[in-house]
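**Student:** Dropping a prediction and its sequence here:
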Amino acid sequence: MSQYKRHYQSGGYYFFTLVTYQRSPIFSIPEKVEQLKMAINKVKKKYSFSLNAMVILPDHLHCLWKLPEKDNHFSMRWRLIKRYFSMEMNASVNHRKEKEVWQRRFWEHAIRDVNDWQKHMDYIHYNPVQHGLAQMPSNWEHSSFNYWVGRGLYEKNWGSMEPLMFAGLEKAE
């Protein structure tokens, strides 16, 4: 078993990648995407955090969070989100166990600075194009991209070509 150490930073920004069990394309079903969003919102109401960006692909998701000051409990939040979503799956998909819904762990990266934040925002929003699921980020329904277009962070046609900023960025999935 690996000795992976998580980097806990109170009030920090984090990039996350979560993958479904055996890369099952659970999120190709719109109802499952909505169930995931409900699980996230349920945890967000109880244990506040800012969801800066998110993209949900058929077998994985990426997101960027900002935790409250003096709070570094992202693992607990993900445990609850996975549990709440899995409980919904159990009710609707033949009583599966949680281990059959999600890969056991998740990948996290503590955001270092504004440049790192922007690179991860770009990575999240370009991911559907990278996986051949959309021609450009604005075409992917399960993404925060169009939210950020509306706030002036991106142009609507951004991502029609691979962003140059990906140089030096670790690929999560």
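**Tutor:** Great, that's in hand.
**Student:** all contacts plus neighbour counts: C-alpha atoms, from now on.
**Tutor:** Fine.
**Student:** mind checking how far the spatially most distant residue from the centre of the chain is from residue 88?
**Tutor:** Taking C-alpha atoms, centre = their mean as the measure, the residue most remote from the mean C-alpha position of the chain is residue 94, 25.9 Å away. Residue 94 sits 11 Å away from residue 88, going by C-alpha to C-alpha, to the nearest Å.
**Student:** what do you get for residue 66?
**Tutor:** With C-alpha to C-alpha as the criterion, residue 66 and residue 88 are 26 Å apart.
**Student:** another one to put next to it:
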Amino acid sequence: LYLDNTEYFITASTCNRQRVFLSDTRKELLRDMLRRKVEQYGLTLFAWVILMDHYHLLLRIAERAALQRFVKSLHGESAVSVNKEDGSPGRRVWYSYWDRCPRSERDFHTLFNYIHINPAKHGAVHISDQVARTEGGVWVFPKNAGGDLHDALATYPFSSYPHYTRQHGKDAMVNAWFDYPLVAHVEGDLS
């Protein structure tokens, strides 16, 4: 059941967590397709990140039917493209996708932060334990370390984080981590 004019948090992973989008070129391909599909389906994209084996989106759909069509189109076109490059026609690239609606403004902003911290969570950008760590399932950012984490995330080109940094500044982005702390979704969460 999808609703019109509603925000959704989307997670999609590759089949068997294959690192199909390991190279920057592959991530660029998916990023460019994502931008085209967002425009094609009339979606509003609030936050996004692309990693080697999954992506996260926070978006708003105007029409309920658009979400499934959008994902099907993005997954279909990207699969055909990477399979052609790899000489693997018909290979299943995407496993599935999961969606949920943010339950509150706080939940929306926490998901926004979760998307942006993902490159650090999965080692796509380097951070030390002194910069961020988890304690009891909660991400901990020492006050004096926010700048180092920000600097690492601001260099990751396959996320909306650099855009928001240019638009709102470093302090606003760092303060958002403290205003809307990240709680681990599930013990052993892989995405």
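**Tutor:** Done, it's in. It should be emphasised that the depicted structure is a prediction, and the values quoted were computed from it without experimental measurement.
**Student:** follow-up on the earlier one: more neighbours: which of residue 66 and residue 88 of the first structure?
**Tutor:** Per other C-alpha atoms under 10 Å, whichever of residue 66 of the first structure and residue 88 has more neighbours is residue 66, with 20 against 16.
**Student:** Go ahead and confirm that one touches residue 49.
**Tutor:** Yes - here residue 66 of the first structure reaches residue 49: they are 5.8 Å apart, a contact under C-alpha atoms under 8 Å.
**Student:** about what we covered before: how would you label the residue farthest from the centre of the first structure: helix, strand or coil?
**Tutor:** Under the three-state scheme (DSSP: H, G, I helix; E, B strand; the rest coil), residue 94 of the first structure adopts coil.
**Student:** need the contact list for it.
**Tutor:** Residue 94 of the first structure sits next to no residue when contact means C-alpha atoms under 8 Å, 6 or more residues apart in numbering.
**Student:** Buried ones in stretch 4-22 of the second structure, by neighbour count?
**Tutor:** Buried residues in stretch 4-22 of the second structure, defined by neighbour count with 16 or more other C-alpha atoms under 10 Å: 7, 8, 9, 10, 11, 12, 13, 14, 15, 20, 21.
**Student:** Same question for stretch 97-117 of the second structure.
**Tutor:** For stretch 97-117 of the second structure, burial by neighbour count (16+ other C-alpha under 10 Å) applies to 97, 99, 101-102, 108-117.
**Student:** try stretch 126-140 of the first structure
**Tutor:** So stretch 126-140 of the first structure, judged by 16+ other C-alpha under 10 Å, has buried residues 126, 127, 128, 129, 130, 134, 135, 136, 137, 138, 139, 140.
**Student:** What residue in the second structure is paired with the second one?
**Tutor:** Residue correspondence to the second structure (TM-score structural alignment): residue 127 of the first structure is matched to residue 118.
**Student:** Once you drop chain neighbours, what's closest to that match?
**Tutor:** Excluding its sequence neighbours, the residue lying closest to residue 118 of the second structure (C-alpha to C-alpha, 6 or more residues apart in numbering) is residue 49, at 7.4 Å.
**Student:** Verify the stated contact: the one you found with residue 163.
**Tutor:** No - assessed by C-alpha under 8 Å, residue 49 of the second structure is found out of contact with residue 163, at 11.8 Å.
**Student:** In terms of neighbours, single out the busier of those two.
**Tutor:** Remark: of residue 49 of the second structure and residue 163, residue 49 carries more neighbours, 24 against 13, as counted by other C-alpha under 10 Å.
**Student:** once the two are aligned, what's the mean deviation for the helix or strand hosting that one against the first structure?
**Tutor:** Per DSSP states H and E: residue 49 of the second structure is located in strand 44-50. Strand 44-50 of the second structure, aligned to the first structure and superposed, deviates on average by 0.9 Å (mean C-alpha distance after the TM-score superposition for the first structure).
**Student:** quick one: what helix or strand has the nearest residue to residue 10 of the second structure once chain neighbours are set aside in it?
**Tutor:** Nearest non-adjacent residue to residue 10 of the second structure, counting by C-alpha to C-alpha, 6+ apart: residue 99, 4.5 Å away. Following DSSP H and E, one finds residue 99 of the second structure within strand 94-100.
**Student:** Appreciated, that's everything.
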